[in-house]
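Trainee: have a look at this prediction, sequence included:
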Amino acid sequence: MTPSTAHARVDNVGRAIMLTLFTIGVFGIQDVLSKTLVQTYSPFQVTMMRYWGFALFALVLVLRQAPLRQALSSKVPVLQVVRGSLLIVEIWFFAMALQSVPLGELQAISLVYPLLVTLFAIPILGEKVGVFRFVAVGIGFLGAMVIVRPGGLPLGWGVLFAVISSTLYSIYIVITRKVSQFDSAATSMVYTGLMGLLLSTAVGIFFWQPMAWSDFGLVVTIMVTSCLGHGLMVFALSMAPASTVQPFNYFSLPWAIFLSALVFGHWIDPVSLVGAVIIVAAGLVVMARERIRRVPVPQEPSLPGRD
């Protein structure tokens, strides 16, 4: 490798990290807008309209790589349908959690998903998990318990929805790893877009209610920034491996805490913040161990409802 080549690679990694941080910032603002909307409109309606933007992005991206008919040709179509369906159900639960759970605490609970991925990879992918990672996972769950301790985050449907959302998303990630052994990223993307579009519309249409023009403007903003955010994430992943940029996704936690305080006037309490830090630390440890083991990480961009 020549010095100029090495310098270019370092520059690309730096740009990928900056793009990842910017994308997380965009997704955090989307969550603020979504949280505002679900106080008035059904989470199913908001999810449906938000997903229209992502489905458009996914189809345009796929058509630039291959004909739609070719992209739809999957060696594991049942798994692809299950995977696409899991994601939209996960987003529904995330949107319902947004109604009552503050952004900071919700983001902290959501960040448990890398730990759950480690567990679900055992039965689904047949991975072997050593004692070190098991301990890290246990410590991460302890952090989640700190957040929902007696006197902490009030136990209610919102917290349950957040936990279900993280669980479903972790299963989705593991299945994404599974199908990547058989299908291209374009095929996975088109199934994600089409299944989400069909299911979100089939359910969301029954919860439709007329929107004020100002609220419709918020939805359009979400749709536009969703396409922008996912496009930037794809660009970032073309510059650096997912394992390199993935740890920077934890920037979503302080960003969510800041936005929650700025927009909604809610500060995460100190003890819950300690729990969130424990979760992040455990997740980073698990990621580091997986990187050492060189476990493949799906190259698909992060999706609506997930920063």
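Mentor: Received, thanks.
Trainee: going forward, measure contacts and count neighbours with C-alpha atoms only.
Mentor: OK.
Trainee: Y191 contacts Q70, correct?
Mentor: No - Y191 is not in contact with Q70 according to Cα atoms under 8 Å; the separation is 12.0 Å.
Trainee: neighbour count for those two, which is higher?
Mentor: Y191 (25 against 13; other Cα atoms under 10 Å).
Trainee: what's the helix or strand for the more buried one?
Mentor: Here Y191 is covered by helix 185-204, with elements defined by DSSP states H and E.
Trainee: in the next helix-or-strand element following that helix, what's buried?
Mentor: Next helix or strand after helix 185-204 toward the C-terminus (DSSP H and E): helix 213-239. Neighbour counts over helix 213-239 (16 or more other Cα atoms under 10 Å) mark 215, 218-219, 222-223, 225-237, 239 as buried.
Trainee: try this one next to it:
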Amino acid sequence: MKIQKKNPLIGMGLMMLAMVFVPVLDLFAKLLSVDYAVIEITWARFVFHGLWLLPLLAWKGIVWWRMPTQPVYQLLRSLMLTVTTVAFFAAIKDNPIPTALTLLFVSPLIVAVVAPIWLGESFDALRGFAVVCGFVGVVVVLRPTADSFSPTILWALVAGVGYAFYIMFTRKLSASSPPLLTLFYTAVGGVLVLTPLVGSVWKTPDLTGLAMMAGMGLFAAMGHFLIIMACEYATASQLSPFNYFEIVAATGISYFAFDFFPDVYVWLGIAIICASGAYVSWRELQLSKRARAAQDGRIDIL
């Protein structure tokens, strides 16, 4: 087997490209929400996501038609991403994509609170302080007493909670299947969960709608595939800060597509949430590194 040499610059470049692709999926979803129900849009996103992944699986020589290992966790992981996607699409239907995306990024903070209880991970005062700061950022973005506040933006917080549990189920499934195969199972799970619901809201898409639905799946598959590729060149600690580049890309797309640019309060909230989330992720990686060093009989100073 050919071993891929680490090249952080290539990994970072692939990660940034992925963060440009993913907001295009959100753009299509927002445009589609004018004529189609959120459930149908989400269903189509998973259907086409799975279809676009099939050529990649064939190229990699991965067998996809067998029962996955840990099927219950695979289904629960898919359910969490399905809930996340439905809630996020509901949020961006009537709200700007960058604002909703900012609230989605509370997920690392929620993981920091829940993972010590559920997964037995460590938690310390510094991460606790970062979590509190992050939720202050949420209040700054929401501004619930402002005239511009829309209750539908709270769907983005639901998405953030769902995504946090998706991350934790992903940790439980780590190394159980190739990442690309797990991604395919996630798409299949989303289709299975939503198919019983889509009939009640179904509207046959026209050619434009069908093209945008296929585009959602394409950009989802390409974005996630690039993330997997990025992880082959760089470590998680090197790549994690570039997750937040998605907000920059989403802001640019929203400006050109909808003439929207976040105000100073949203930018302040973005800064607080991103800084808190980045610190929580960095601290977690450092503590994991120290734990591995202790197991190996070494002492690392943080």
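Mentor: Ah, there it is. These figures come from a predicted structure and were not determined experimentally.
Trainee: the top helix by length along structure 1 to helix 213-239, inter-axis angle?
Mentor: If you go by DSSP state H, structure 1 has its longest helix at helix 3-37. Angle of helix 3-37 of structure 1 versus helix 213-239, following axes from the mean of the first three to the mean of the last three Cα atoms, to 10 degrees, is 160 degrees.
Trainee: buried sites along helix 3-37 of structure 1?
Mentor: So for helix 3-37 of structure 1, counting by 16+ other Cα under 10 Å, buried means 12-17, 19-21, 23-37.
Trainee: other SSEs contacting it?
Mentor: helix 77-98, helix 213-239, helix 242-245, helix 252-264 (3 or more Cα pairs under 8 Å, 6 or more residues apart in numbering; DSSP states H and E).
Trainee: what angle sits between that helix and helix 77-98?
Mentor: Counting by the same axes, to 10 degrees, helix 3-37 of structure 1 lies at 60 degrees to helix 77-98.
Trainee: give me the common contacts of Y191 and Q70 of structure 1.
Mentor: Contact criterion Cα atoms under 8 Å, 6 or more residues apart in numbering; residues shared by Y191 of structure 1 and Q70: none found.
Trainee: and for the closest residue to A71 of structure 1 other than its chain neighbours, the neighbour number?
Mentor: With sequence-adjacent residues excluded and distances taken as Cα to Cα, 6 or more residues apart in numbering, A71 of structure 1 is closest to T187, at 4.6 Å. Each residue near T187 of structure 1 was counted by other Cα under 10 Å, and the total is 24.
Trainee: wait, what's in contact with T187 of structure 1?
Mentor: Counting by Cα under 8 Å, 6+ apart, T187 of structure 1 has contacts 62, 71-74.
Trainee: repeat that with 10 Å
Mentor: For T187 of structure 1, the contacting residues are 62, 66, 68-75, 77, 80, 179-180, by Cα atoms under 10 Å, 6 or more residues apart in numbering.
Trainee: weed out the non-buried ones from those.
Mentor: 62, 68, 71-72, 74, 77, 80, 179-180.
Trainee: possible to save the residues you listed as TSV with distance to M211 of structure 1?
Mentor: Formatted as TSV, the buried ones among the contacts of T187 of structure 1 follow (distance: Cα to Cα, whole Å):
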residue	distance to M211 of structure 1
V62	32
L68	33
A71	36
L72	35
S74	39
P77	37
Q80	34
V179	39
S180	40
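Trainee: what's the spacing between the residue nearest to A71 of structure 1 and F216 of structure 1?
Mentor: 32 Å (Cα to Cα, to the nearest Å).
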